[in-house]
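S.K.: Sequence and computational prediction follow.
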Amino acid sequence: MTTQTPPGLFDHRMAVFGTDEEFLGAAVPFLTEGLRAPGEPAPVAITTPARLALLADTLGDTVALITHTDWYTGSAPNAIAQGAGYLARNAGAGGRIHLLMEPDWAGRAGSSPRESAEWIRYESLANLLFAPLATTALCVYDTRLAPPGVIERARRAHPGTGAYEDPHRLTAALDAVPLPRPPADARGLGLDGVAGWAGERGLGADEAELFAGAVREAADTLGAARAALRVWGDAPACVAELAAPGRLGDPLAGFVPPAGELRPERGQGLWFARQVCAYVDVRDAADGAATTVRLQYGR
């Protein structure tokens, strides 16, 4: 089954299939649509090697083929950076290009409920992040690989499915899941002590400095002078939690690429933190009185 949004700018579709024939039945018309679209470069398929071979047999070399493990190399924010960078380099005017996309369900995307939830967040926020672009994306879900619960939640992230939810509401639902409580041995720390502490917990010197930089960038977003810091864990899963008065209130915080530069650089705030860390969780208190940002360096 393939869904399609009404005509507009970013066109975010979803296809669910259970056989190779059903995959081709969704993929080939979509990619052919891209081949025929005026002013667009060749469409791109990002999927498994086996499915890329099927597309090559059917469409020849008319479509750009990318193995999904070469595209989805890290966290969901890393995938956003990859997509934004590819569009900036290769898309036509206004972001015009057709992209067929499938994450690696045998890898990170399907490795845990936590990772699957982060993927759904990415799918939902894509509707806001790429809204200004005339990009057409088809996200394909194989029922033989993607868990049923993930597919059902993915419908909520795609317009035209009949289950679509506003991204602000869907991300709020994801954030309504409480974070695990800090362990009893969590301890307070100053920002200047993060790199040394992370080194003591097993991160190498470069990684410890990188993590400390991510914590500093998150603290600056909150207002460093107001943020209280606690740390716990061992490498690679070193964790830092910042708490500060006030409300961040922006589901896109740290997901919007900085203009002109997609590499993680100091001074990019939560974008830098999300690119560096495996997980960055932001929780606004229900009464709006405080915000908590929890950063975990590695998985």
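M.R.: Right, received. Where do you want to start? Residues are numbered from 1 along each chain as shown.

S.K.: make it CA atoms for all contacts and neighbour counts henceforth
M.R.: Fine.

S.K.: so residue 119 touches residue 79, yeah?
M.R.: No. Using CA atoms under 8 Å, residue 119 is not in contact with residue 79; the gap is 9.5 Å.

S.K.: What ranges does the stretch 51-200 of the chain have for its strands?
M.R.: 64-67, 97-101, 135-142, 187-188 (DSSP state E, counting those that start in this stretch).

S.K.: Name the residues that touch the last one?
M.R.: With contact meaning CA atoms under 8 Å, 6 or more residues apart in numbering, strand 187-188 is reached by 228, 229, 230, 231, 232.

S.K.: got a list of what the first one touches?
M.R.: If I follow you right, that is residue 228. 188, 242, 243, 244.

S.K.: quick one on the thing from earlier: quickly name whichever of the contacts of strand 187-188 is closest to residue 211.
M.R.: Closest approach between those and residue 211, by CA to CA: residue 231, at 11.7 Å.

S.K.: which secondary structure element contains that closest one?
M.R.: Secondary structure assignment for residue 231, by DSSP states H and E: strand 228-232.

S.K.: Quickly note the distance from residue 90 to residue 116.
M.R.: 28 Å (CA to CA, to the nearest Å).

S.K.: ok, the two, which is more surrounded?
M.R.: residue 116 (22 against 14; other CA atoms under 10 Å).

S.K.: quick one: that one and residue 148 touch, right?
M.R.: No. At 11.3 Å, residue 116 and residue 148 do not qualify as touching, with contact defined as CA under 8 Å.

S.K.: Report the inter-axis angle for the helix or strand hosting residue 216 versus strand 228-232.
M.R.: Assessed by DSSP H and E, residue 216 sits inside helix 205-222. Orientation check (axes from the mean of the first three to the mean of the last three CA atoms, to 10 degrees): helix 205-222 against strand 228-232 gives 150 degrees.

S.K.: Pull out the buried residues from helix 205-222.
M.R.: The neighbour-count check on helix 205-222 (16 or more other CA atoms under 10 Å) flags 207-222 as buried.

S.K.: This structure: helices as residue ranges?
M.R.: For the chain, applying DSSP state H gives helices covering 20-36, 49-59, 68-71, 76-90, 113-129, 148-155, 167-175, 194-200, 205-222, 270-276.

S.K.: just checking, what packs against the third one?
M.R.: Here helix 68-71 is seen to pack against strand 44-47 when contacts are counted using 3 or more CA pairs under 8 Å, 6 or more residues apart in numbering; DSSP states H and E.

S.K.: A further structure is provided below for comparison with the first:
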Amino acid sequence: MMNILLGILEQGLIFGIMSLGIYITYEILDFPDLSVDGTFPLGAAISTYFILNGFSGVVSVLMAIVAGALAGFITAVINVKLKVQDLLSGIIVMTGLYTINLFIAGKSNVAIFNEKTIFNNDVVNNFKFTGQYKKLLILFLIAAVFKIFLDLYLNTKSGYLLKTTGNNQTLVKLLGKDPGNIKILGLSMANGLVCAAGAIMMQHQRFFEISMGTGTMIIGLASVILGIKLFKIFPIKDSSKVILGAIIYRGIIGIAIMIGLSPNSLKLITAIIFLIILLVSRRGEEDVRA
């Protein structure tokens, strides 16, 4: 039971980092960015490549952030500069990344069981007192760093412009700023976070699989909506709500498997949970208006 709970918390924190990126695109920019289904495995592929070539797990995560930011930049440029619809921009990049991810990783499945990662290296192995909670502690610290970074950024002038761009682009123009450039920055940052989560997930499970990003958008949206709606009355930042939403979401998935549902039905379970969250959220909004 303890192992199951630890697994839920660990994966919840990883998906929490990913959901912070979805929060930027969905909640702040109102941009349905499907490219995240490609940038999540991109992070895993980048991390696999660098670790197998002798680099540390930390370096591989940093390189994944750069790669994810570049992918988000391309998605935004296609939308902003080439005037392609936002949904189609994400689909184009997501489709292209499938081949790029295969090229980077070398094949569709790659294991790194004997390699050093952020969870298994000379530094962390010296902290014997952490025991079975070692991975959870590391993930908590990493998630906290990303959360604090995002909170600090959103309180800057650039962060306020990012939030304003999603709500009122006309006001941004009146302030003498180009909302298109701000959108490019936001999508780059969002996909950097998603890509980092993919790199961390690969090191957590110690293998890369080309289809591991399938459903990333749905998982992220479900976590964002669940967290923000469920903790709406609590005086905590949205970033905290999103991470908590991801943990609760993984908990629901874990319970579904514990009661006997097959792991092979995970995608179906995900779709059903997301539909229920949407319906409950919509019903709540209608009650508030009434």
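M.R.: Perfect, I can see it now. Note that the coordinates shown come from a computational prediction; the quantities given were computed from them, not determined experimentally.

S.K.: Just give the TM-score of the two.
M.R.: Remark: TM-score between the superposed chains equals 0.27 [TM-score structural alignment, normalised by the length of structure 2]; 117 aligned residues with a CA RMSD of 5.5 Å.

S.K.: SS state for residue 208 of structure 2?
M.R.: Here residue 208 of structure 2 is recorded as strand under DSSP: H, G, I helix; E, B strand; the rest coil.

S.K.: What is the burial count for it?
M.R.: Neighbour number of residue 208 of structure 2 under other CA under 10 Å is 28.

S.K.: and what of residue 239 of structure 1?
M.R.: Neighbour count of residue 239 of structure 1, defined by other CA under 10 Å: 24.

S.K.: What separation do you get for it and residue 218 of structure 1?
M.R.: For residue 239 of structure 1, the distance to residue 218 of structure 1 equals 13 Å [CA to CA].

S.K.: Over to residue 20 of structure 1?
M.R.: Residue 20 of structure 1 is 44 Å from residue 218 of structure 1, where distance means CA to CA.

S.K.: pretty sure residue 15 of structure 2 contacts residue 245?
M.R.: No. Under the criterion of CA under 8 Å, residue 15 of structure 2 is not in contact with residue 245, lying 9.5 Å apart.

S.K.: helices or strands next to the helix holding residue 216 of structure 1 in the packing?
M.R.: Counting by 3+ CA pairs under 8 Å, 6+ apart, the packing neighbours recorded for helix 205-222 of structure 1 are helix 194-200, strand 239-245, helix 270-276, strand 290-296.

S.K.: just the angle between it and strand 290-296, please?
M.R.: Using the same axes, to 10 degrees: helix 205-222 of structure 1 against strand 290-296 is 170 degrees.

S.K.: Isn't residue 71 of structure 1 up against residue 46?
M.R.: Yes. Under the criterion of CA under 8 Å, residue 71 of structure 1 makes contact with residue 46 at 7.3 Å.

S.K.: When the two are compared, which one has more neighbours?
M.R.: Shown here are residue 71 of structure 1 and residue 46; by other CA under 10 Å, residue 46 has more neighbours (24 against 19).

S.K.: check contacts around that one.
M.R.: Neighbouring residues of residue 46 of structure 1 by CA under 8 Å, 6+ apart: 52, 65, 66, 67, 68, 71, 99, 100, 101, 102.

S.K.: which among those end up buried?
M.R.: 52, 65, 66, 67, 68, 71, 99, 100, 101, 102.

S.K.: Quick check: the gap between the second one and residue 219 of structure 1.
M.R.: In other words, residue 65 of structure 1. Counting by CA to CA - residue 65 of structure 1 and residue 219 of structure 1 are separated by 40 Å.

S.K.: Strands along the stretch 101-250 of structure 2, start to end?
M.R.: Using DSSP E, counting those that start in this stretch, the strands of the stretch 101-250 of structure 2 run over residues 109-111, 207-209.

S.K.: Count the neighbours of the closest residue to residue 193 of structure 2 other than its chain neighbours for me.
M.R.: Nearest residue to residue 193 of structure 2, sequence neighbours excluded (CA to CA, 6 or more residues apart in numbering): residue 21, at 5.3 Å. Neighbour count for residue 21 of structure 2, taken as other CA under 10 Å: 29.

S.K.: Show the contacting residues for residue 21 of structure 2.
M.R.: Shown in contact with residue 21 of structure 2 (CA under 8 Å, 6+ apart): 189, 190, 191, 192, 193, 194.

S.K.: Please flag which of those residues sit within helices.
M.R.: 189, 190, 191, 192, 193, 194.

S.K.: Just the buried residues of these.
M.R.: Among these, those buried by neighbour count (16+ other CA under 10 Å) are 189, 190, 191, 192, 193, 194.

S.K.: out of everything not next to it in sequence, what's closest to the first one?
M.R.: In other words, residue 189 of structure 2. Excluding its sequence neighbours, the residue lying closest to residue 189 of structure 2 (CA to CA, 6+ apart) is residue 69, at 5.8 Å.

S.K.: ok, the one you found to residue 145 of structure 2 distance?
M.R.: Relative to residue 145 of structure 2, residue 69 of structure 2 is positioned 18 Å away (criterion: CA to CA).

S.K.: how long is stretch 252-267 of structure 2 from one end to the other?
M.R.: End-to-end distance for stretch 252-267 of structure 2: 13 Å, by CA to CA.

S.K.: re the thing from before, more neighbours: which of residue 119 and residue 79 of structure 1?
M.R.: The neighbour comparison of residue 119 of structure 1 against residue 79 (other CA under 10 Å) goes to residue 119, with 22 against 18.

S.K.: CSV for the contacts of strand 187-188 of structure 1, including distance to residue 296 of structure 1?
M.R.: Compiled in CSV, these are given as follows (distance: CA to CA, whole Å):
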residue, distance to residue 296 of structure 1
228, 16
229, 13
230, 12
231, 10
232, 10
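
S.K.: give me every residue that touches residue 226 of structure 2.
M.R.: By CA under 8 Å, 6+ apart, the contact set of residue 226 of structure 2 is 242, 245, 246, 249, 277.
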